[in-house]
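Asks: Take this sequence and fold it.
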Amino acid sequence: MKRAFRRVLPQIVTLAILMALTSVFFPQFLAIDYQGGRLSGPVVDVLKRGAPVALLAVGMTLVIATRGIDLSVGTVMAITGAAGAWAIASGWGVGPAILLALATGLVCGLWNGCLVAIIGIQPIVATLILMTSGRGIAQLITEGRILTFNDPAFSWLGSGSLAAVPVPIFIWVLTAIAFAALMRRTALGLLVEAIGINRSASALAGINAKVLLIAVYMASGLCAALAGIIATADIRGADANNAGLWLELDAILAVVIGGNSLLGGRFSIAASVLGAMIIQTIDTGILLSGFPSEYNLVIKAGLVLTVLVVQSPNMARHWFLLRRRAQRLREPAPAEGSAPR
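Replies: The predicted model follows:
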């Protein structure tokens, strides 16, 4: 438990600093009200609006842990949202619509996983194929228009509340907990890390890398489907052109801010979702503070650069040498006449 807390401590400190800075420019940032049977306020809005990126970050964390990347998650959001909206508009009902959207996300993940694990295409190229073609698929489903619907039960998933808390918050928190428990309470987490560290060696050790890789990409597709359902239910319509647009970059950024290495290996889902909340806090803070929206992109770029520099092997080697030098300086000088070490 202590090790897990130390793992996410930098992200918690960063989030706290961002919230404090935002409160300086917008004093009501931390205020939470109870109106109409639900909680409201900027902090609650951060937790709700950050749900899609947090969900994408959960799946992206697992993919990156295997030394892969999934550029199609934003497009999968558009496809699954279109599929769910089409099912609702066709009178299927809420249950079948959700199942269809989730199944669509799993199929998209299966496609990416097969290209990577079986055919051997590089992950960035394999997922780029679906990224570029997927919005065309979504437009075919919606017939090139914004497919709207009016189903209160489905809309509740995006804009409703449960026990005064917005439903999207429950969805991304429970999803993150479920995946984290599955990875850490079973051997799956170690197997995923083993593939990311050395896929060939893990295969020689008896790990079925192909099946596990496919499962990881399917998990990413499932998380993207949940994000697509929330986005579609929130606006009561499927927008194939704009749903999830460029959110794959925010998801990757959230994983990087969480301290997870893009070279694969050890990972932390908790740190990644904290990274997603950091991104949403930046977005909301800039908006509430009255700064131009262009600052958002500059801050994100600077944040990515800082994290990557800190994580770079050269920087790690530099810090290691500094620590050794400081340790030697703290050591007592040898007594006169004693043999040197």
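Asks: alpha carbons only for contacts and neighbour counts from here, please
Replies: Noted.
Asks: Report the central residue of this structure.
Replies: Nearest to the mean C-alpha position of the chain, counting by CA atoms, centre = their mean, stands Ala57 at 0.9 Å.
Asks: wait, it sits on Ile252?
Replies: Yes. With contacts defined as CA atoms under 8 Å, Ala57 counts as touching Ile252 at a distance of 6.9 Å.
Asks: hmm, back to that, enumerate every residue touching the residue nearest to the centre of the chain.
Replies: Ala251, Ile252, Ala254, Val255, Ile269, Ser272, Val273, Ala276 (CA atoms under 8 Å, 6 or more residues apart in numbering).
Asks: Can you tell me which of the residues you listed end up in helices?
Replies: Ala251, Ile252, Ala254, Val255, Ile269, Ser272, Val273, Ala276 (DSSP state H).
Asks: I'd like the distance between the fifth one and Val46.
Replies: Read that as Ile269. Computed as CA to CA, to the nearest Å, the Ile269 to Val46 distance reads 19 Å.
Asks: who's more crowded, these two?
Replies: Ile269 (25 against 21; other CA atoms under 10 Å).
Asks: from memory the more buried one sits against Val58, does it?
Replies: Yes. Ile269 lies in contact with Val58 (CA under 8 Å); the separation is 5.9 Å.
Asks: Spell out which residues are contacts of both of these two.
Replies: Joint contacts of Ile269 and Val58 (CA under 8 Å, 6+ apart) are Ala176, Phe179.
Asks: Could you list the buried residues of the longest helix belonging to the chain?
Replies: If you go by DSSP H, the chain has its longest helix at helix 209-235. Buried positions in helix 209-235, judged by neighbour count with 16 or more other CA atoms under 10 Å: 209-210, 212-234.
Asks: Next, count neighbours for Ile60.
Replies: Careful, residue 60 is Met; it's not Ile. For Met60, using other CA under 10 Å, the count is 31.
Asks: Let's see this one next, to set against the first:
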Amino acid sequence: MTAALARFAGTRIFWPIVLLVVLLVINLIAFPGFFTITIKNGHLFGSLIDILRNGAPTLIIAVGMTLVIATRGIDLSVGAVCAISGAVAAAIILGSPDPGNPGVVAVAVAVSLGISLVLGVWNGFLVAVLGIQPIIATLILMTAGRGIAMLITEGQIITVNSAPFKTLGSGSLFGLPVSVIIAAVIFAFAALITRRSALGLLIESVGINPEASRQAGVRSRGLLFTVYAFCALSAGIAGLILTSNQTAADANNTGLFIELDAILAVVIGGTSLAGGRYSLAGTLVGALVIQTLVTTVYTVGIPPIATMVFKAAVVTAVCLLQSPATNAAFARWRRSLSIRAGKGAAAS
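Replies: Below you'll find the predicted structure:
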């Protein structure tokens, strides 16, 4: 049992899980009813449900960001893609004579996601074909994207009064928030397609050594197109959820700084920014840590303006715990446990 715990402590996901548990315990101490979940009108309510619902957009983007980072890339444009996606959907819905028509909402969602996909292909083109550094290539769309969203909304905050569209952000299905179900489906799809096929191995190989992968016959260019397109598509979905939850398209604030939260979730989860091996399970834990941290700030009465400071402190702590020095210390601990276990078996 101790040896198994030592092996688990040596994994990169150990400290994020410990941190998540600590944050949950702090919330429970500050608010004894924190773990309480109630059912009203067939819907689940409670602080844990709020964490899942509010953290769903970050998780959705973080899943796509994980695959991009695994290829030695980065996507800083996801927040802007969120704003564009929400603005396009709102413009189409409000431009219709019947905003409450599910068909109109379906068209708006399809067009928004189609545009998001095109934006992802654009990022992939800049990185894979033109060879521009990912941070610069996506910074272009990050800068221009908000302006595009402002042009679509004509610089106004567009209020969307559409019951079918509102379901994306605040609706429920089988008692669970629709946004949580969408996030779960995207996470499961990404895990299935990368871990049950050769795609995950190819992504890791490109991230570890692009030149060796190319010589081995891996089509890295098409792979980069795929991961950037998927990341932008994920951002488009998250943008629809955020806009639906706000019942308004706000080009300035929709998805603002969400790219930082997504990157933090990926890093906290143990995926290296240097590319290569990645962990979708770690990204899930990282996204929960980020949202639980925000909830903790409100629960314990800390001023919300200090949220970014606490996020920085948490990331620093996790990175230090995941550092080579810490890993080496745990490796020595595991070896000492193995030696003791071997001596005990020999003595018996």
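Asks: Mind checking the TM-score on these two?
Replies: For this chain pair, the superposition-based TM-score is 0.90 by TM-score structural alignment, normalised by the length of structure 1; 330 aligned residues with a CA RMSD of 2.4 Å.
Asks: Now which residue in structure 2 aligns to the residue nearest to the centre of structure 1?
Replies: Under the alignment (TM-score structural alignment), Ala57 of structure 1 maps onto Ala62 of structure 2.
Asks: hmm, who's touching the helix or strand hosting Gln327 of structure 1?
Replies: When elements are assigned from DSSP states H and E, Gln327 of structure 1 belongs to helix 313-330. For helix 313-330 of structure 1, contacts defined as CA under 8 Å, 6+ apart pick out Val309, Val310.
Asks: Now with 7 Å, please.
Replies: Val309 (CA atoms under 7 Å, 6 or more residues apart in numbering).
Asks: what distance separates it from the centre of its chain?
Replies: 33 Å (CA atoms, centre = their mean, to the nearest Å).
Asks: same deal with stretch 53-66 of structure 2?
Replies: With CA atoms, centre = their mean, you get 3 Å for stretch 53-66 of structure 2.
Asks: and stretch 300-307 of structure 1, which residues are buried?
Replies: For stretch 300-307 of structure 1, a neighbour-count test (16+ other CA under 10 Å) marks Lys300, Leu303, Val304 as buried.
Asks: repeat for stretch 167-184 of structure 1
Replies: Those would be Val167, Pro168, Ile169, Phe170, Ile171, Trp172, Val173, Thr175, Ala176, Phe179, Ala180, Met183, for stretch 167-184 of structure 1 by 16+ other CA under 10 Å.
Asks: Could you find the closest non-adjacent residue to the equivalent of Ala251 of structure 1 over in structure 2?
Replies: By TM-score structural alignment, Ala251 of structure 1 lines up with Ala262 in structure 2. Setting aside the residues directly before and after it, Ala262 of structure 2 is nearest to Ala62 in space (CA to CA, 6 or more residues apart in numbering), at 4.5 Å.
Asks: go on, Thr281 of structure 1?
Replies: In space, and not counting its chain neighbours, Thr281 of structure 1 is closest to Val46: 6.1 Å by CA to CA, 6+ apart.
Asks: Please look at that neighbour and Ile278 and confirm they touch.
Replies: No. Using CA atoms under 7 Å, Val46 of structure 1 makes no contact with Ile278, being 9.2 Å away.
Asks: tell me the contacts of the counterpart of Gly74 of structure 1 in structure 2?
Replies: With TM-score structural alignment as the criterion, the equivalent of Gly74 of structure 1 in structure 2 is Gly79. The contact partners of Gly79 of structure 2, taken as CA under 7 Å, 6+ apart, are Gly255, Leu256, Phe257, Ile258, Glu259.
Asks: Save the residues you listed as JSON lines, and put in distance to Thr299 of structure 2, neighbour count and secondary structure too.
Replies: Below are these laid out as JSON lines (distance: CA to CA, whole Å; neighbours: other CA atoms under 10 Å; DSSP: H, G, I helix; E, B strand; the rest coil):
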{"residue": "Gly255", "distance to Thr299 of structure 2": "23", "neighbour count": "24", "secondary structure": "coil"}
{"residue": "Leu256", "distance to Thr299 of structure 2": "23", "neighbour count": "17", "secondary structure": "coil"}
{"residue": "Phe257", "distance to Thr299 of structure 2": "22", "neighbour count": "13", "secondary structure": "coil"}
{"residue": "Ile258", "distance to Thr299 of structure 2": "22", "neighbour count": "22", "secondary structure": "helix"}
{"residue": "Glu259", "distance to Thr299 of structure 2": "24", "neighbour count": "24", "secondary structure": "helix"}
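Asks: and in structure 1, which of those remain?
Replies: Contacts conserved in structure 1 for these, counting by both residues aligned by TM-score structural alignment, their matches' CA atoms under 7 Å: Gly255, Leu256, Phe257, Ile258, Glu259.
Asks: For the fourth one, give its distance to Leu233 of structure 2.
Replies: Distance, Ile258 of structure 2 to Leu233 of structure 2, by CA to CA: 15 Å.
Asks: and what of Val300 of structure 2?
Replies: Per CA to CA, Val300 of structure 2 is found 36 Å from Leu233 of structure 2.
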